[in-house]
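Peer 1: Sequence and computational prediction follow.
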Amino acid sequence: MSEFLPKANRRVPALCGAKYSCSDLTDLAGFLREDKAQFKIFFGYEEMLLAALALGVNAAIGGTFTYQGHLAKKIMDLYEQGDLAGARLHQDKLKHGIDTLCKHGYCVAALKAAANKVSGLDFGDTRIPVCPLSETEAEELANEIRRLNILL
């Protein structure tokens, strides 16, 4: 990323940022240490949001934010306030939501089923070649997420 964004910016002058979705934070840490203030970095690996905040990330985009975005916001707010214990507690809640999704494959189908069932919004079905979860599987997943008491 440290090399890519400046090079890409020469070819695409309007380039202003990127989403970083890797669990290896080494490249991200190096990039954030350098003076690249013109680029906004959105962190996309929800399970490690708190660690990324400690490195200097200040924005996030996550697949589970359709129904867990409030947890990510709370993690970011608590971190900013210096409440690391509270931030860790909410990071753990967010991780439990992701772990629940992973039991159902943590694929587009499970993510979309969860978002459709617990967010109150209709995101539609998956598209070919991805097969959606069955109605039974989707309801089971939604019930597991509801039992976590992480929804607004």
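Peer 2: Now that the structure is in, tell me what you want to look at.
Peer 1: From now on I want contacts and neighbour counts done on CA atoms only, so please keep to that.
Peer 2: OK.
Peer 1: OK, contacts around the residue most central in space within the chain?
Peer 2: The chain has G62 as the residue nearest its centroid, 2.3 Å off, counting by CA atoms, centre = their mean. G62 makes contact with F43, G44, Y45, E46, G69, according to CA atoms under 8 Å, 6 or more residues apart in numbering.
Peer 1: got it, and L15?
Peer 2: The contact partners of L15, taken as CA under 8 Å, 6+ apart, are A8, N9, F39.
Peer 1: Can you tell me the SS state at it?
Peer 2: Three-state call for L15 (DSSP: H, G, I helix; E, B strand; the rest coil): coil.
Peer 1: Okay, helices next: where are they in the chain?
Peer 2: With DSSP state H as the criterion, the chain has helices at 4-11, 26-33, 49-55, 65-80, 84-102, 108-118, 135-147.
Peer 1: Who are the packing partners of the longest one?
Peer 2: Spelled out, that is helix 84-102. Helices and strands touching helix 84-102, by 3 or more CA pairs under 8 Å, 6 or more residues apart in numbering; DSSP states H and E, are helix 49-55, helix 65-80, helix 108-118, helix 135-147.
Peer 1: give me that answer again for 6 Å
Peer 2: Judged by 3 or more CA pairs under 6 Å, 6 or more residues apart in numbering; DSSP states H and E, the packing partners of helix 84-102 are helix 65-80.
Peer 1: buried stuff in the helix it packs on?
Peer 2: 65-73, 75-76, 78-79 (16 or more other CA atoms under 10 Å).
Peer 1: Stretch 112-130 now?
Peer 2: Going by neighbour count (16+ other CA under 10 Å), the buried part of stretch 112-130 is K112, A113, A114, A115, N116, K117, V118, S119, T126.
Peer 1: Can I get the residues you listed in a markdown table including distance to E139?
Peer 2: Listed next are those as a markdown table, based on distance: CA to CA, whole Å:
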| residue | distance to E139 |
| --- | --- |
| K112 | 12 |
| A113 | 8 |
| A114 | 8 |
| A115 | 11 |
| N116 | 10 |
| K117 | 7 |
| V118 | 9 |
| S119 | 13 |
| T126 | 16 |
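Peer 1: from those residues, which single one is nearest N149?
Peer 2: The closest of the buried residues of stretch 112-130 to N149 turns out to be V118 (CA to CA; 11.5 Å).
Peer 1: Pasting the second one now:
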Amino acid sequence: MALAGKKLKGLVAATFTPMTSRNDIHLSVIQQYVDYLVKKQSVKNIFVNGTTGEGMSLSVQERKRLAEEWVKHSRGKMDNVIVHVGCLSLEDSKDLAAHAASCGADAISSVSPSFLKPSSQDALVLYLKEVAAAAPSLPFYYYHIPSLSGVTYQVSNLVGKMQLHIPSFRGVKFTDVNLMDFSLCIHEHKDLDFLYGVDEQLLGGLVFGARGAVGSTYNYLGSTANKMLAAFEEGNLQKARELQLKTQEFLAFVFALGWGLPDFKNIMSLISGIDLGPPRLPLVANWKPEHPENVRAELKRLGLM
């Protein structure tokens, strides 16, 4: 396990799930995808089957096959493969956690159930304890994404309980704009990993102490984000701001068109040259014939091509 006894630092790409035109998972392009991330974006950590990967729209069997394929093609190339195992069903989450350990993943992560939500903080911790216990040898990360899960407990109030009850608890994938909560987590728990998950605010996360980040834009703007990390480490805040602004301007362009996850998947296909296929229903892309050229023009304007 690459993460054994180590801190997780740097960028983690939240990978898209390749699909065929018939919406079957497309395993044969994953090797090309891994090579692209390493060689073109200098990103060597991945978070698979999460939100960007449409994990909740996949069957348990599909998620297992994807985890196996990502792990297989990442050996010797990637530093860490984190497998998201969260499901609405506790038994499915435990099954996926055990499978992740058996196929060689470096860590697991789980979001809270989001239909029948935990009735209290303690209930959430008990749920996550069961998931983590199914793969006790793997570092476990709680996936906090309240905008989608609807579970809004302050992470700074949860972390101590997770440390007490989950022996393998390593940290949090923190996908929220509440930088005060994020800052309190880092201040109070310096021994844990807090991976910031809002790409357009990563610089703010760095200021408050983030050492790692998970996001979808690191699939195709990872080289830019890596330059920002380097500028921040060097103390060149002006350069870091300029680089963060490029990402912000591009995302502002995307959001102004009303685009979401399906369209980001198309952007990744466009930039990488890897056909990742369509999203799975209920998601539908808002992609028109003129959009590829519009995206290229905006990336060129910002110096991101």
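Peer 2: Okay, I see it. Every value quoted in this text rests on a predicted model; they were computed, and no experiment measured them.
Peer 1: Now the TM-score, please.
Peer 2: After superposition, the two chains reach a TM-score (TM-score structural alignment, normalised by the length of the first structure) of 0.87; 150 aligned residues with a CA RMSD of 1.9 Å.
Peer 1: Considering the contacts of L15 of the first structure, which are maintained in the second structure?
Peer 2: On the basis of both residues aligned by TM-score structural alignment, their matches' CA atoms under 8 Å, what survives of these in the second structure is A8, N9.
Peer 1: which among the contacts of L15 of the first structure gets closest to E137 of the first structure?
Peer 2: Nearest to E137 of the first structure, judged by CA to CA, of the contacts of L15 of the first structure is F39 at 40.6 Å.
Peer 1: how about the closest residue to the closest one other than its chain neighbours, what does it touch?
Peer 2: Leaving aside its chain neighbours, F39 of the first structure sits nearest to G17 (4.4 Å; criterion: CA to CA, 6 or more residues apart in numbering). Listed by CA atoms under 6 Å, 6 or more residues apart in numbering, the contact set of G17 of the first structure reads F39, K40, I41.
Peer 1: buried subset of those?
Peer 2: With neighbours counted by 16+ other CA under 10 Å, the contacts of G17 of the first structure contain buried members at I41.
Peer 1: And H70 of the first structure, what's its match in the second structure?
Peer 2: By TM-score structural alignment, H70 of the first structure lines up with S223 in the second structure.
Peer 1: what's around L302 of the second structure, how many residues?
Peer 2: 15 (other CA atoms under 10 Å).
Peer 1: What distance do you get for it to K161 of the second structure?
Peer 2: 44 Å (CA to CA, to the nearest Å).
Peer 1: returning to that earlier point: go through the contacts of G17 of the first structure and say which is closest to S21 of the first structure.
Peer 2: If you rank the contacts of G17 of the first structure by distance to S21 of the first structure using CA to CA, I41 comes first, at 10.3 Å.
Peer 1: Can you tell me what that closest one aligns to in the second structure?
Peer 2: For I41 of the first structure, the aligned position in the second structure is occupied by F194, per TM-score structural alignment.
Peer 1: Tell me what angle the host helix or strand of K39 of the second structure forms with helix 222-233.
Peer 2: K39 of the second structure belongs to helix 30-40 when assigned by DSSP states H and E. If you take axes from the mean of the first three to the mean of the last three CA atoms, to 10 degrees, helix 30-40 of the second structure sits at 40 degrees to helix 222-233.
Peer 1: Which positions in the first structure sit opposite helix 30-40 of the second structure in the alignment?
Peer 2: Under TM-score structural alignment, there's no match for helix 30-40 of the second structure.
Peer 1: just how off-centre is the very next helix or strand once past that helix within its chain?
Peer 2: Downstream of helix 30-40 of the second structure, the first helix or strand assigned by DSSP H and E is strand 45-48. Put simply, strand 45-48 of the second structure sits 6 Å off its chain's centre (CA atoms, centre = their mean, to the nearest Å).
Peer 1: State the span of the first structure onto which the helix or strand A67 of the second structure falls within is aligned.
Peer 2: Assigned by DSSP H and E, A67 of the second structure falls within helix 60-74. Helix 60-74 of the second structure lines up with nothing in the first structure when matched by TM-score structural alignment.
Peer 1: Name the nearest residue to the equivalent of V130 of the first structure over in the second structure, ignoring sequence neighbours.
Peer 2: Mapped onto the second structure by TM-score structural alignment, V130 of the first structure lines up with L283. Sequence neighbours aside, P262 is the residue nearest to L283 of the second structure in space, at 6.5 Å (criterion: CA to CA, 6+ apart).
Peer 1: so the one you found makes contact with P282?
Peer 2: No - between P262 of the second structure and P282 there is no contact under CA atoms under 6 Å: 10.3 Å.
Peer 1: So what touches stretch 69-82 of the first structure?
Peer 2: Outside stretch 69-82 of the first structure, the residues that touch it by CA under 6 Å, 6+ apart are A87, H90.
Peer 1: Could you do stretch 141-152 of the first structure as well?
Peer 2: Contacts for stretch 141-152 of the first structure (CA under 6 Å, 6+ apart): A114, K117.
Peer 1: Could you pull out the buried residues of it?
Peer 2: L141, A142, I145, I150.
Peer 1: How about stretch 56-66 of the first structure?
Peer 2: Buried residues in stretch 56-66 of the first structure (16+ other CA under 10 Å): V57, A59, A60, I61, G62, G63, T64, F65, T66.
Peer 1: And stretch 241-259 of the second structure, by the same measure?
Peer 2: L243, Q244, L245, K246, T247, F250, L251, V254.
Peer 1: For these, give me JSON lines that also has distance to I82 of the second structure.
Peer 2: Formatted as JSON lines, these follow (distance: CA to CA, whole Å):
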{"residue": "L243", "distance to I82 of the second structure": "27"}
{"residue": "Q244", "distance to I82 of the second structure": "25"}
{"residue": "L245", "distance to I82 of the second structure": "28"}
{"residue": "K246", "distance to I82 of the second structure": "28"}
{"residue": "T247", "distance to I82 of the second structure": "24"}
{"residue": "F250", "distance to I82 of the second structure": "27"}
{"residue": "L251", "distance to I82 of the second structure": "25"}
{"residue": "V254", "distance to I82 of the second structure": "28"}
